[in-house]
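Undergrad: predicted structure and sequence below. I'll ask about it afterward.
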Amino acid sequence: MSDKTTCAVVGGGPAGLFLGLMLARAGIDVTVLEKHADFLRDFRGDTVHPITMRLLDELGLFERFDELPHSKVETGQFDVGGRLVTLVDFRRLRQPHPYVAMVPQWDLLDLIADAAKAEPTFTLRMQTEVTGLLRDGSRVTGVRYTGPDGPGELRSDLVVGCDGRTSAVRRDAALPIDEFPVPFDVCWFRLPHDRDGQYSLIPRTRPGRALIMIPREGYFQIAYLIPKGSYAQLCERGLDAFHRELAEMIPEASPDTITSWDDVKVLDVRLDRLRRWHTEGVLCIGDAAHAMSPVGGVGINLAIADAVAAASILAQPLRNGQLTNKHLEAVRRRRIVPTVVTQTVQRVLHRRVLDSVLQGGVVQPPAALLKLVDRLPQVTAVPAYIVGVGVLPQHAPGFARR
């Protein structure tokens, strides 16, 4: 089986679906290929940031988004000697929605996919896994895939890799990459809760341990940070020791419901960045171009902003059949500064905070910072802006607005 589209988008995550929606609204024939049968993935983050909600406003989708069950996070607080100190305050942002919305990412993706399906030039193919790139000489001309009806080929003027940190597109395109050390992996698991708990951007920590607790309907989704490569040692200590650790850190939950290590999924956390995001006929964005640490929950911001930039720059040349490498490089140029700045901040936090915690240390905010926050609470808007808006935020192009 072989067919044709103007733009083949590989991966139905935030970057892929937002890009597909915006290009389709520009009248471009776009096909998104997603290897899974649905968007239900526990290890997806649930944070929808102020800048993403502003984008939903611009796309005419915020009212539908606001109808989804969600909770709001307005501050990030740190426990200092039994006193909760606000270090991050989204309420101080000059944004139409000054908070972080906690919405399961699959609900957001379903919303964007439904909106895109209303566009006559949009196609979403589920259960369709891209296995490689098609080439004509040095130029990429489409993708090979395996779908419900077997293997096939999809020819396209452009392939956009939005397939995450294990991207098949960037691997087959052999794009050069820089990798940075990360001191931790993440164990993901569910715990039923006995009483409500509050999400916080600031992890709960104990010497040698850290976790982030995401409240969902009827359970908590837990991101449990462990030293890099230490999962085998965690298992050797046994489930009883694991239960005791969790009970100490999460008194709201019932850790005994973890009856096997099969209930725990381990994610190899990566932090990397492509030196070049494109080659002829192919472009990578989002985690496929720059895998982000989960610190701050900002990966979705970067991925969606990449999609907005790509749609803004590429729509006209795709529509006119005049796409060149200069257009593809322009996407990287627009997005490289926020990518580098964000990853640099994450690397500093890895070294200064998480590495110390996971090595058994206890981290407290510097006394000078606490005094500054007490005297000038408005400074809490600075980290709120970095997390909730980011560097060089993007606006939806005019053709995509409703």
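TA: All right, it came through fine. Numbering: from 1, shown residues only.
Undergrad: use CA for all of it now, contacts and neighbours both
TA: Will do.
Undergrad: does the nearest residue to residue 190 once chain neighbours are set aside count as helix, strand or coil?
TA: Spatial nearest neighbour of residue 190, chain neighbours left out: residue 221 (4.7 Å); criterion: CA to CA, 6 or more residues apart in numbering. At residue 221, secondary structure determined by DSSP: H, G, I helix; E, B strand; the rest coil is strand.
Undergrad: and for residue 221, the neighbour number?
TA: For residue 221, the count of nearby residues is 21 (other CA atoms under 10 Å).
Undergrad: contact partners for it?
TA: Shown in contact with residue 221 (CA atoms under 8 Å, 6 or more residues apart in numbering): 42, 188-191, 213-215.
Undergrad: and which of those is nearest residue 238?
TA: residue 189 (16.0 Å; CA to CA).
Undergrad: assumed that closest one was part of a strand.
TA: Yes - under three-state DSSP, residue 189 sits within a strand.
Undergrad: that one contacts residue 265, correct?
TA: Yes - contact criterion CA atoms under 8 Å: residue 189 and residue 265 qualify, at 6.5 Å.
Undergrad: neighbour-wise, which of the two wins?
TA: Shown here are residue 189 and residue 265; by other CA under 10 Å, residue 189 has more neighbours (19 against 15).
Undergrad: elements contacting the host helix or strand of residue 56?
TA: Applying DSSP states H and E as the criterion places residue 56 in helix 50-58. Using 3 or more CA pairs under 8 Å, 6 or more residues apart in numbering; DSSP states H and E, the elements in contact with helix 50-58 are helix 62-66, helix 299-320.
Undergrad: please identify the deepest-packed of those helices.
TA: With neighbours defined as mean count of other CA atoms under 10 Å, the helices and strands packed on helix 50-58 peak in mean count at helix 299-320, which reaches a mean of 22.
Undergrad: second one coming, line it up with the first:
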Amino acid sequence: MDVRHTTCAIAGAGPAGLMLGMLLARAGVDTVVLEKHGDFLRDFRGDTVHASTLRLMGELGLQEKFSKLAHQRIHCLQVVTDDGPYTLADFRRLPGEFPYITFLPQWDFLTFLLDEASHFPHFQLLRHSEVTGVTTAEGRVNGLRYRDTEGREHELRAELTVAADGRRSALRESAGMEPRVFGSGIDILWFKLPKRDGDPGGMVGRLSKGQLFVRIERQTHWQAAIAVRKGGYDEIRAQGLDRFRETLVTLTPFLADRVHTVASWDDVKVLDIQIDRLRRWWRPGLLCIGDAAHTMSPIMGVGINLAIQDAVAAANILAEPLRSGTLTEEHLGRVERRRMRPTAQTQRIQRFLQTRFLEPWVRGEGRSTTPVVLRLLKRLPVLQAGPARAMAIGLRPESPVPSLR
């Protein structure tokens, strides 16, 4: 079997894996990132780039390049009820130079990170490399196993192995690390609709009598989502596509001339919504970050932001000991302690919103009038800064230490 060596091996070339790989290579740490696929072109990935990430780009001297990528800026999040429009989050009230969030295709964002990382001789990306598990010696993770497209097995030895391979992490499972599952009572049906000249823009949620529909403006289309009861997709599918299209038109009439583009159920992706979190993010030689450490609900759209903040915190703490060969378990514990609280607090907010509002609403329980919180935000607009900050900045934004800039 082919065996190679590096200082840090990272499974997964998503936002967390590529950001960490770029920062470590920038600091002079030999780093190999492994990605199962040959490209980044996959639909239904999170495309939000938050204000905290935009600030990070500036701190790394990348903001000018980054701003040239085609993107949409969203300045507020509106919710339309049967009583009319309400503003849930006004990003224009954010402090700093980025009073907005942006939407950018994730493949463009990942390609940007890869291009920057590739400038550093200590960085390497292995495509078509499916990570299958950890390797161990004397009770410590000392690398990972991966398989190429021809089915050949390889091993990569490393001082530190990082699981950034998502919510179904092969490394996490191989290491016997089980997350605490909080569950969810909703799923999301995710699909695209064409955008026409003259369409009202932005990011809008539509609430009406047990229905929650969200549309997000993109360059050429609307990214759309409907919340359904957990496992409720089969019931909706049994009612037929015509009924599904009728629901969309009832919620947002201007879409009537294009709902036919949802031509089959193959055009609708079911997102299994879960919230979970590892009790411990590491074991000797292994660290989990991003979705491998904590799966977030799409509520507030903060999953990518938290993953990137994990990567920055990990690089801040681990770059120097990795470079000097002095990495200890205490360093891994410091990363967990740094990121556990903002992650847990964010998940508590998500769970509260789901269990107290979204799940009962989707089940058709309780009142069908405009929620009190939306009325309060309309009466006191200054409060719209709170949801905006939680979404766009987060509870503990990270900045790279001077040696990484």
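TA: In hand now; what should we look at? This is a predicted model, so every value here is computed, not measured.
Undergrad: any idea what the TM-score is?
TA: For these two chains in superposition, a TM-score of 0.94 is obtained (TM-score structural alignment, normalised by the length of the first structure); 398 aligned residues with a CA RMSD of 1.7 Å.
Undergrad: quick one: closest of the helices and strands packed on helix 50-58 of the first structure to residue 244 of the first structure.
TA: It is, among these and with distance given as CA to CA, helix 299-320, at 31.4 Å.
Undergrad: what stretch of the second structure does the closest one fall on?
TA: Aligned using TM-score structural alignment, helix 299-320 of the first structure spans residues 303-324 in the second structure.
Undergrad: mean per-residue distance, the matching stretch versus the first structure.
TA: Following the fit onto the first structure, the mean deviation recorded for stretch 303-324 of the second structure is 0.7 Å by mean CA distance after the TM-score superposition for the first structure.
Undergrad: select the longest helix from the second structure.
TA: With DSSP state H setting the assignment, residue counts place helix 329-353 as the longest helix in the second structure.
Undergrad: flag every buried residue along that one.
TA: 331-333, 335-336, 338-340, 342-343, 346-347, 350-351 (16 or more other CA atoms under 10 Å).
Undergrad: swap in stretch 40-47 of the first structure?
TA: 42-43, 45-47.
Undergrad: count the neighbours of residue 297 of the first structure for me.
TA: Residue 297 of the first structure: 17 neighbours (other CA under 10 Å).
Undergrad: return the distance of the longest helix of the second structure from the chain's centre.
TA: 15 Å (CA atoms, centre = their mean, to the nearest Å).
Undergrad: in the first structure, which residues correspond to the helix or strand following it?
TA: Per DSSP H and E, the first helix or strand lying C-terminal to helix 329-353 of the second structure is helix 359-362. Matched against the first structure by TM-score structural alignment, helix 359-362 of the second structure falls on residues 355-358.
Undergrad: ok, stretch 216-225 of the second structure next?
TA: So stretch 216-225 of the second structure sits over residues 214-223 in the first structure, by TM-score structural alignment.
Undergrad: helices along the second structure, start to end?
TA: 15-26, 51-59, 63-67, 106-117, 170-174, 233-239, 241-251, 303-324, 329-353, 359-362, 372-379, 385-392.
Undergrad: once aligned to the first structure, how far is the second one on average?
TA: After superposition onto the first structure, the average distance of helix 51-59 of the second structure to its aligned residues comes to 0.5 Å, using mean CA distance after the TM-score superposition for the first structure.
Undergrad: check the first one too.
TA: Following the fit onto the first structure, the mean deviation recorded for helix 15-26 of the second structure is 0.5 Å by mean CA distance after the TM-score superposition for the first structure.
Undergrad: next, the buried residues of that helix.
TA: Applying 16+ other CA under 10 Å to helix 15-26 of the second structure flags 15-26 as buried.
Undergrad: where's the residue nearest to residue 86 of the second structure when sequence neighbours are not counted relative to residue 377 of the second structure, distance?
TA: The shortest distance from residue 86 of the second structure to any non-neighbouring residue, by CA to CA, 6+ apart, is to residue 79 (5.2 Å). Distance of residue 79 of the second structure to residue 377 of the second structure, given as CA to CA, to the nearest Å: 11 Å.
Undergrad: mutual contacts of the two, please.
TA: Residues touching both residue 79 of the second structure and residue 377 by CA under 8 Å, 6+ apart: 86-88.
Undergrad: could you dump those to CSV with distance to residue 185 of the second structure and neighbour count?
TA: Shown next, in CSV, are those (distance: CA to CA, whole Å; neighbours: other CA atoms under 10 Å):
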residue, distance to residue 185 of the second structure, neighbour count
86, 25, 19
87, 26, 18
88, 23, 26
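Undergrad: which one among the residues you listed gets closest to residue 231 of the second structure?
TA: Nearest to residue 231 of the second structure out of those is residue 88 (CA to CA; 28.1 Å).
Undergrad: now the terminal residues of the match of stretch 216-225 of the second structure, how far apart.
TA: Span of stretch 214-223 of the first structure from end to end, CA to CA: 8 Å.
Undergrad: burial of residue 135 of the first structure, as a residue count?
TA: Residue 135 of the first structure has 14 neighbouring residues, counting by other CA under 10 Å.
Undergrad: what do you get for residue 390 of the first structure?
TA: A count of nearby residues for residue 390 of the first structure, using other CA under 10 Å, gives 22.
Undergrad: and the counterpart of it in the second structure, how far is that from residue 54 of the second structure?
TA: Matched by TM-score structural alignment, residue 390 of the first structure corresponds to residue 394 in the second structure. Residue 394 of the second structure sits 13 Å away from residue 54 of the second structure, going by CA to CA.
Undergrad: test my guess that residue 162 of the second structure contacts residue 10.
TA: Yes - with contact defined as CA under 8 Å, residue 162 of the second structure reaches residue 10; the gap is 4.6 Å.
Undergrad: thinking again about what came up before, the residue nearest to residue 190 of the first structure and residue 105 of the first structure: what is the separation?
TA: Distance, residue 221 of the first structure to residue 105 of the first structure, using CA to CA: 12 Å.
Undergrad: ok, the residue nearest to residue 145 of the first structure when sequence neighbours are not counted - contacts?
TA: Once flanking residues are discounted, residue 145 of the first structure sits nearest to residue 130: 4.1 Å by CA to CA, 6+ apart. Residues counted as contacts of residue 130 of the first structure (CA under 8 Å, 6+ apart) are 10, 33, 35, 143-146, 168.
Undergrad: now the buried members of these.
TA: For the contacts of residue 130 of the first structure, a burial check counting by 16+ other CA under 10 Å picks out 10, 33, 35, 143-146, 168.
Undergrad: same list (the residues you listed) but as TSV, adding distance to residue 250 of the first structure.
TA: Listed next are these as TSV, based on distance: CA to CA, whole Å:
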residue	distance to residue 250 of the first structure
10	38
33	39
35	35
143	46
144	46
145	43
146	43
168	37
